[in-house]
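> sequence and predicted model, in that order:
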Amino acid sequence: MNSPQAIIHLSSSSLISFLFYGLAITCLTSTTVSASYDGNETDYHALLSFNGISCGKRHKRVTALRLVSQGLEGSLSPHVGNLSFLRELDLSNNSFQGTIPHELGRLSRLRGLHLGTNKFSGVIPTNLSGCYNLEDLWLYQNELTGSMPKGMSLLSKLTRLEIDDNKLTSGTPPFLGNISSMEVFYAALNPLGGSIPDTLGHWKSLTAFYSGDCNLYGSIPHSIFNLSLLVNFSLAGNHLTGSLPSEIGNQLPNLELLQLRDNELTGVLPPSISNCSKLRHLEMSNNSFSGKLILDFSKLRDIYVIQFSENNFHGRGEADDQLRFVDSLKNCTKLEYLELQSCNLIGVLPISIGNLSGQLQKLYLGGNQLFGSLPSSIGSLVGLTTLDLDSNQFSGKIPTTIGKLQKLQALGLNKNQFSGPIPDAIGNLSLLTRLYLYSNKLEGHIPSSLENCKELNELYLADNRLSGNIPKQLLQLPSLNYFLNFSQNSLSGSIPSEIKNLKTLSNLDLSYNNLSGNITSNLGECISLTTLNIRGNRFQGVIPSSLSSLRALEVLDISQNNLSGRIPQFLGKLKSLEYLNLSFNDFEGEVPLVGVFANASAFSVRGNNRLCGGFVTLELPKCKEMGSKNKRFPFFILVIVIAPTLLIVLCCVYLLCKKKRNSQPSQSSGSERFMKVSYNQLLKATDGFSTANLIGEGGHSSVYKGILDSNDDKSVAVKVLHLQSRGARKSFIAECEAWRNIRHRNLLKIITSCSSTDFRGNDFKALVYEFMPNGSVHDWLHSSTYTSKLNLLQRINILRDVANALDYLHNRCQTTIVHGDLKPSNILLDDDMVAHVGDFGLARLLGTDLNQNSSTGVKGTIGYAPPEYGIGSEMTNCGDVYSFGILLLEVMTGKKPTDEIFNEGLTLHKFAHMALPDHVVDVIDDDAIVLQSTEANAKKVEECLVATIKIGVSCSVDSPPQRMKIEIVVNELQRILDVLQNI
């Protein structure tokens, strides 16, 4: 007889309890029982009934071993294959690891093999075909790899196959269609790939088909739609294309769940779906369905989830006619979830919206083109917990009936054209946790009734016309712990001292109002603040010392006020502070050199004319040294003594400079920032613009490596403009204008420019840059120039550097600059792999008359240029952010936005978005991940990868206002970098 340790190897934590299981297996023979228990039948039967072990009455052999959820660990021994009378083996929900022993193939009597929710790895044993009586095979939630073995096709009695949530690859094999007895098939959450085999249409008894998130391509075979017994049909989260058959509702009359969301399906949503009268779940969101939405929901009386968001429904005819389907929803009395976001719905929301089910909990209609007033009947939906109507064109007043929605927890009316006051009735929503009313035309005071919303943790009222003081009552809500944003209004008065009650608040934004007075010292008691923005107000006085208590502060923006005094030293000691903006105030004295002040790109002190010192890059005057005594020397004596001497010195300097200028006409004066070079010098530096020195070529220019005699024999990059190319002259002017205004460690350093003629008298224009020895990011990603590849840390560092450069161009230059052509070939790397952004040929200086791009001109590069440029929109900061998002995704995935796999609606953005959050590792460039040494570290790395891809996806959304702010990008990337560097 096999000992219990021989059957299952256990950890010490579960060994004692499993000894009882082993004793129970003494029923293997009656002789063993009598020998072990001296004929004590009472003990014998007690053991047989213990914890799911069954034995045959006739042969006294183990027939069932059910050890579900027993906390068992270790590996499964091959000796389990000796239990030849076993009909059921159920080890579900334990922590077994290692491979599944192939000896299980000996168990010919086995009908149920349940190994789900463990940690088994390796492949599915190929000889499971020996279990030819198997009816249930449950291998879900393990770490199995490889393909499904061909021997599975011999399991002719198999009715239920559950292999979901593993790491299986190599597609769904066509031979599975030979198992005609199949009733339930679960394969979701595997990176299978490939297409759905047409042979699966042989499963005439199939009732459940789950293959969501399997990386499937191609269309859904028509044979699948002939499986008339299907109840649950899920293919969500794949890359499926094509349209649905018009008769789907008649072919699959028993459907209760139809889940095709997050694919690339096209065509009209078939009206015959209305005939699936048993439907409970209908999920079609995130596809490309078009045409008119004309489903008759009145027949779907049992439905409780409808998801249609992110499609392109539209239709000819009257706008109101497009929303007629709302009337038919009144019969859906069990409806709990209705999602119609971003569906291109146009029209006035009908009054019949109030006739929807009292069971309705979540209503999403955001991102459409709904206009007119919001019907007061909305107050009849008393079951709502979430109401999201953002990003439409609703106008008029917010109906007071909204106060009847007593169960409401989240209300989003932002990005509309609502006017009038915020209704006091919103204060009746005592369960409200999120209130988003920003970007409307709301006016009047902030109602103090909001103090009744005791659960409120996010309040966003920005970008309205609100006036009056900040209500003190509102600042006494301890629940406010995430966002409090009143920015871009006309609020006045000071910050109430009651602000001290918000001890758990993370983000406070009061920017661009008319607030005045001193910055209250009580802000120092908001110890959880990570972001504090009071920019663009009329605050005066000094920065209160109490702010030194804000140890979690990451972003502090107090720019564009009337603040004065010295910059407090404690700001340099706030270890978490990543961005500090003190610009355009009246600060004086020395700029500190430590902490946030040690990184020139992390702070701004522009527009403070009485500051001195700091880093050289700030170009501030040196601070005057204070003498040991405070006595003033009489001014008139100073003038009498110094003036004659100073006059003599100035005369000498003038004569000396004049003589030097006359003797060296080719050199620039000391007051000029850039040296002067001639065509001849550049010709010599590049060996006659030799092809051997050619290091890059584009539509407007060629770039050569060279050595200038006047540059200490250091290598330079000479960019020669192709003046015969259309736009080349404009590109040269744009770059010159841009370089006149910028200087940053993550921008390519320009040495000089040359505008002259060549030996034939033709115009010649060139720019001379510091040479970057490690080439471009494009070279590292896509060429064979470098044998090694960029690791994860290098990639995140590069992205952080580029984000810093953009943040500088957008937010810290005296004139805001839009780069206009951000892509990997324009990101260059120095000796230390520090990234430098170059090529400002398409740059635009906002707020000036220089280089104003026409609406029809070329803007950016295909794949990197934002979609709004394609329809004639002007270049903006948001366009650069989009390009950065695509750049980030390319750096992380190794795939160009123009890669051949991106077709038929699949883009780099969508490719990355579909991988979030659970499959990000599958889309990351294999060469990037080299930091995993322990399981804990691997988890941290994966979390960092998810966070990074989320940034890229957020930056590259189609809607410009919804893209992530570049200053936030900088903070997020730095946070990710800090985590990785500590692994």
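Great, that's in hand.

> alpha carbons only for contacts and neighbour counts from here, please
OK.

> show me where the stretch 751-900 of the chain has helices.
Using DSSP state H, counting those that start in this stretch, the helices of the stretch 751-900 of the chain run over residues 777-782, 792-807, 877-893.

> elements contacting the last one?
Same thing as helix 877-893. helix 792-807, strand 817-818, helix 908-915, helix 935-955 (3 or more C-alpha pairs under 8 Å, 6 or more residues apart in numbering; DSSP states H and E).

> leaving out chain neighbours, which residue sits closest to residue 315?
If the residues on either side of it in the chain are set aside, residue 315 comes closest to residue 292, at 4.5 Å by C-alpha to C-alpha, 6 or more residues apart in numbering.

> test my guess that that neighbour contacts residue 319.
No - in this structure residue 292 lies outside contact range of residue 319 using C-alpha atoms under 8 Å: 11.0 Å.

> quick one, which of these two is more surrounded?
Neighbour count, other C-alpha atoms under 10 Å: between residue 292 and residue 319, residue 292 has more, with 19 against 16.

> who's in contact with the more buried one?
Residues in contact with residue 292 (C-alpha atoms under 8 Å, 6 or more residues apart in numbering) are 268, 313-316, 322.

> any idea how far residue 740 is from residue 33?
From residue 740 across to residue 33, the span is 95 Å (C-alpha to C-alpha, to the nearest Å).

> excluding chain neighbours, what is closest to residue 202?
Using C-alpha to C-alpha, 6+ apart, the closest residue to residue 202 is residue 177 (5.7 Å).

> look at the one you found and give its secondary structure.
helix (DSSP: H, G, I helix; E, B strand; the rest coil).

> second one coming, line it up with the first:
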Amino acid sequence: MTETSASSASLISGTTAFKEPFPMNLVVFPGYIVFILMPTNLSGCSNLEVLWLAGNKLVGSIPKEMSLLSKISRLAIHDNKLTGGIPPFLGNITSMEGFSAGGNPFGGSIPDTLGHWKSLTEFDSGGCNLYGSIPHSIFNLSLLVTFSLPDNHLTGSLPSEIGNQIPNLEYLQLRNNELTGVLPLSISNCSKLGTLEMSNNSFTGKLTIDFSKLRDINIIRLDNNFHGRREADNMRFVDSLKNCTRLVDLNLYNCNLIGVLPISIGNLSHQLSFLYLGHNQLFGSLPSSIGSLVGLTTLSLANNIFKGRIPTTIGKLQKLQYLSLSRNQFSGPIPGAIGNLSLLTILYLENNKLEGHIPSSLGNCKELNELYLAHNRLTGKVPKQILQLPSLTIFLDLSYNNLSGSIPSEIKYLKMLSGLALSYSNLSGTITSIGECISLTKLYLSGNIFEGIIPSSLSSLRGLEVLDISQNKLSGKIPQFLEKWHSLEFLNLSFNDFEGEVPVVGVFANASLFSVLGNDKLCGGLVTLGLPKCKETGSKKKRFIFLILLIVIAPTLLIILCCVYVLCKKKRNSQPSESSRSERFMKVSYNQLLKATDGFSTENLIGEGGHSSVYKGILDSNDDKSVAVKVLHLQSRGAHKSFIAECEAWRNIRHRSLLKIITSCSSTDLQGNDFKALVYEFMPNGSVHDWLHSSAYTSKLNLLQRINILRDVAIALDYLHNRCQTTIVHGDLKPSNILLDDDMVAHVGDFGLARLLGTDLNQNSSSGVKGTIGYAPPEYGIGREMTCCGDVYSFGILLLEVMTGKKPTNDMFIGGLSLHKFAYMALPDHVIDVIDNDAIVLQSTEANAKKVEECLVATIKIGVSCSVDSPPQRMKIEIVVNELQRILDVLQNL
């Protein structure tokens, strides 16, 4: 390829004017062509051998004129936005040696005609939405070196003779498809193979490949396969790996492996860096030969049935950074030799039967970020050496052990630690020193023997989200600083000896966010707590006198206010009436928002997204009510358009089921940089996502609450689609964008991807990714425009998630299974099996229970009907509203 190749084409951002004649070789460098159709005027380039159009934003389909380029040997069109499938006529270009098309939303199947490419050495079409089976003609291309089709929807099985048909393979990558059958033994004959990547398919049977013939292999990734009929002792393949001296990565996670891990595991390559054997059924002891794998940086053996002691030879793995032995049946002491692993950053040993003291040698692991030792039988005191590790910044979990003594004062050195769990560990004393761990967001101390009051030193933990100090012997009054923690999402003070009045502000204003059960000396608080009233104090008498005075003075004040109102109304009526809606919002400056959020402090940060951060704050001009301030990350691509879209949407809407906007701010910050923010009414009950998936929410949504929320969201969509002057498509409906107020009424928020159909905003606000993976409809993935039908699909997925408690991106949804299919297959007789247990309300009579089940079936049918692939077949949102209201009426009358 010559240097003049690129200069022979006029490359202009947004358009491309191809000049003829082309030279024999052509390279179009990536990154220049933006949103144009695939060029059709190439037919005159009869001598063209190489065409490189990768890394642009080409749209449309591959033109038929391409078949006239009979001398093409390499075609690189990867990472564009081409659709229309891989056309069969490309098979006519018999000179093709390299075809690279990955990262295009083609769709369709692989044409059988590509088998005419007898000289092909490289075939790469990963992430192209391809479906169907791989044509048998492809497997006759004996010169293939690279065969890569990952991240598609391919089905069927591989031919048993694949290794004999394509013996020159060096790179075989078919991960993340829906392939079935056995993994052919003949792959053993691909003696040049360097990468074998077949993860996340549905292969069955035993792993029978003879790796001893694959001396050049460096990557073997077969995880999440081989399920179905269980066969014992399927670990013999390990012996054949000893000849693979270049092996770096071996991943057999969740492969239904059954048997003893052979001693020969120690014969694997010294270059082996990643070894994943977790989530299988390996039993017996862990061989001491594991210590011979001195190149390991990651060792994962979690979720097996290993017994016996952890071998001390594990201390020889000097390069180890990640070690997970959790959820096995290891016993005996934790080897002190683990302290030799100076590069270790994460150590998982929880859920075993380990005993003895926690070795102080762990203090030598100077890079340790996370340490999990929970659910064992460990005894003795908490080693001071661990608490002096400045690297321990993410989580320390020593829960559910039989430790003794108090929390060492050295805990104060963990100033950057985010999470600390010491629950049910038989610890005693006070909790004073923890107040110096100022970065804590989660603190679990329940089920111990802690005494004394909640110390004032804990007031420095201003970023705390979860505090559980239940089931101890703590006493005294509930300190006032707990009321002021804006970040607190759950507080558990149950079963202690606290006394005095329960506050009613802050976290104490919502009964679902805190618990004070089992404290017999408490009084007051929310009515729903059922606590006795507190005795009247002198301060309360003063408030009573003030109330009487207020009642006396109030009439006079009312008359004055009425006069002021009449005067203001007259003045307002005398002004022009053409003022825009936006003027009804109060004006707010950057400095006001800076003050309201305490300098946009991390303590007030309540959420982050791709384009923005959201802070809780209090505006002086908002009657001291809490607000949510959404600050746009203007340096992020698309943030400015997101701001415009959201402002435009809010200018056109107002509804009880939509989040209430208070104002917006477009200004500059203290450094003179552009600053844009939106100010919303604060929703104290968080998001639906929090209630479904956050461990901080110990109480869950009941069935009535879930149906009410879904009805509210459907009503909001019906308003946006059918009852606004301009139809609005939300574009990003998901649980984290559904917020709940004090009364658990749902409010739809985040209109950063919204589109006003039929307006200029339709052209400007949505480029790039539309919606969120799992919730965005399939048509968006192939470049279709946003529509109301797309919102209905997202609502259907949202409904199924609310009812089943499972995210659409749950790890269980592999091999063609999706949340939609999971729910569809349960209809109508097995719906009760897929419903989230927390949603089911047991009724007192058999008749009521039957009606509840009928309502569940009807609800799941709505979700399935809304989330079908074909947009025209999705249920109309106005029908959804009526159906959910009918279901709600039935449930409320039970």
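Nice, thanks for sending it over. Predicted model only: the values in this text are computed from it and were never measured.

> can you give me the TM-score here?
The TM-score (TM-score structural alignment, normalised by the length of the second structure) is 0.64; 632 aligned residues with a C-alpha RMSD of 4.4 Å.

> picking that back up, show me what the residue nearest to residue 202 of the first structure lines up with in the second structure.
Matched across to the second structure, residue 177 of the first structure falls on residue 91, judged by TM-score structural alignment.

> repeat for residue 475 of the first structure
Match for residue 475 of the first structure (TM-score structural alignment): residue 387.

> count the neighbours of its match for me.
Other residues close to residue 387 of the second structure by other C-alpha under 10 Å number 20.

> then the one 5 residues further on?
Neighbours of residue 392 of the second structure under the rule other C-alpha under 10 Å: 26.

> so how far is residue 406 of the second structure from it?
Counting by C-alpha to C-alpha - residue 392 of the second structure and residue 406 of the second structure are separated by 20 Å.

> picking that back up, out of the helices of the stretch 751-900 of the first structure, deepest packed?
Of these, the one with the most neighbours on average (mean count of other C-alpha atoms under 10 Å) is helix 877-893, at a mean of 26.

> returning to that earlier point: compare the helices of the stretch 751-900 of the first structure and give me the one nearest residue 390 of the first structure.
The closest of these to residue 390 of the first structure is helix 877-893. By C-alpha to C-alpha, the value is 20.2 Å.

> circling back to that earlier point, quick one: which of the contacts of residue 292 of the first structure is nearest to residue 542 of the first structure?
residue 313 (56.0 Å).

> so which strand or helix has the closest residue to that closest one other than its chain neighbours?
Sequence neighbours aside, residue 290 is the residue nearest to residue 313 of the first structure in space, at 4.5 Å (criterion: C-alpha to C-alpha, 6+ apart). Assigned by DSSP states H and E, residue 290 of the first structure belongs to strand 288-291.

> what is the mean deviation of that strand from its aligned residues in the second structure?
Here the mean offset of strand 288-291 of the first structure against the second structure after fitting is 0.8 Å, by mean C-alpha distance after the TM-score superposition for the first structure.

> which residues are contacting that strand?
Counting by C-alpha under 8 Å, 6+ apart, 264-269, 310-315 sit against strand 288-291 of the first structure.

> JSON lines for the helices and strands packed on helix 877-893 of the first structure, including distance to residue 522 of the first structure?
Formatted as JSON lines, those follow (distance: least, C-alpha to C-alpha, whole Å):
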{"stretch": "helix 792-807", "distance to residue 522 of the first structure": "31"}
{"stretch": "strand 817-818", "distance to residue 522 of the first structure": "38"}
{"stretch": "helix 908-915", "distance to residue 522 of the first structure": "42"}
{"stretch": "helix 935-955", "distance to residue 522 of the first structure": "34"}
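
> closest one to residue 429 of the first structure among these?
Nearest of those (C-alpha to C-alpha): helix 935-955, 31.1 Å.

> so which bit of the second structure is the next helix or strand after the closest one matched to?
Counting by DSSP H and E, the next helix or strand C-terminal to helix 935-955 of the first structure is helix 966-981. Across the second structure, nothing matches helix 966-981 of the first structure (TM-score structural alignment).

> helix 966-981 of the first structure: how far from the chain's middle?
13 Å (C-alpha atoms, centre = their mean, to the nearest Å).

> what do you get for stretch 247-261 of the second structure?
Centroid separation for stretch 247-261 of the second structure versus its chain: 26 Å, with C-alpha atoms, centre = their mean.

> would you check the span in the first structure matched by it?
Using TM-score structural alignment, stretch 247-261 of the second structure pairs with 335-349 in the first structure.

> end to end, how far does that stretch reach?
18 Å.

> map residue 138 of the first structure onto the second structure.
By TM-score structural alignment, residue 138 of the first structure lines up with residue 52.

> how many neighbours does its match have?
For residue 52 of the second structure, using other C-alpha under 10 Å, the count is 18.

> quick one, what contacts it?
26-30, 74-77.

> go on, residue 514 of the first structure?
490-493, 537-538.

> now do residue 598 of the first structure
Residue 598 of the first structure neighbours (C-alpha under 8 Å, 6+ apart): residue 615.

> and it, what's its match in the second structure?
In the second structure, residue 598 of the first structure lands on residue 509 (TM-score structural alignment).

> look up how far residue 489 of the second structure lies from that match.
Where residue 489 of the second structure is concerned, residue 509 of the second structure sits at a distance of 12 Å (C-alpha to C-alpha).

> what number of residues are in the vicinity of the closest residue to residue 31 of the second structure other than its chain neighbours?
Nearest non-adjacent residue to residue 31 of the second structure, counting by C-alpha to C-alpha, 6+ apart: residue 56, 4.9 Å away. If you count neighbours by other C-alpha under 10 Å, residue 56 of the second structure ends up with 20.

> what does residue 310 of the first structure give?
22.

> OK, contacts around the residue opposite it in the second structure once aligned?
Matched by TM-score structural alignment, residue 310 of the first structure corresponds to residue 224 in the second structure. Residues counted as contacts of residue 224 of the second structure (C-alpha under 8 Å, 6+ apart) are 199-202, 252-255.

> fine, thanks again, bye for now.
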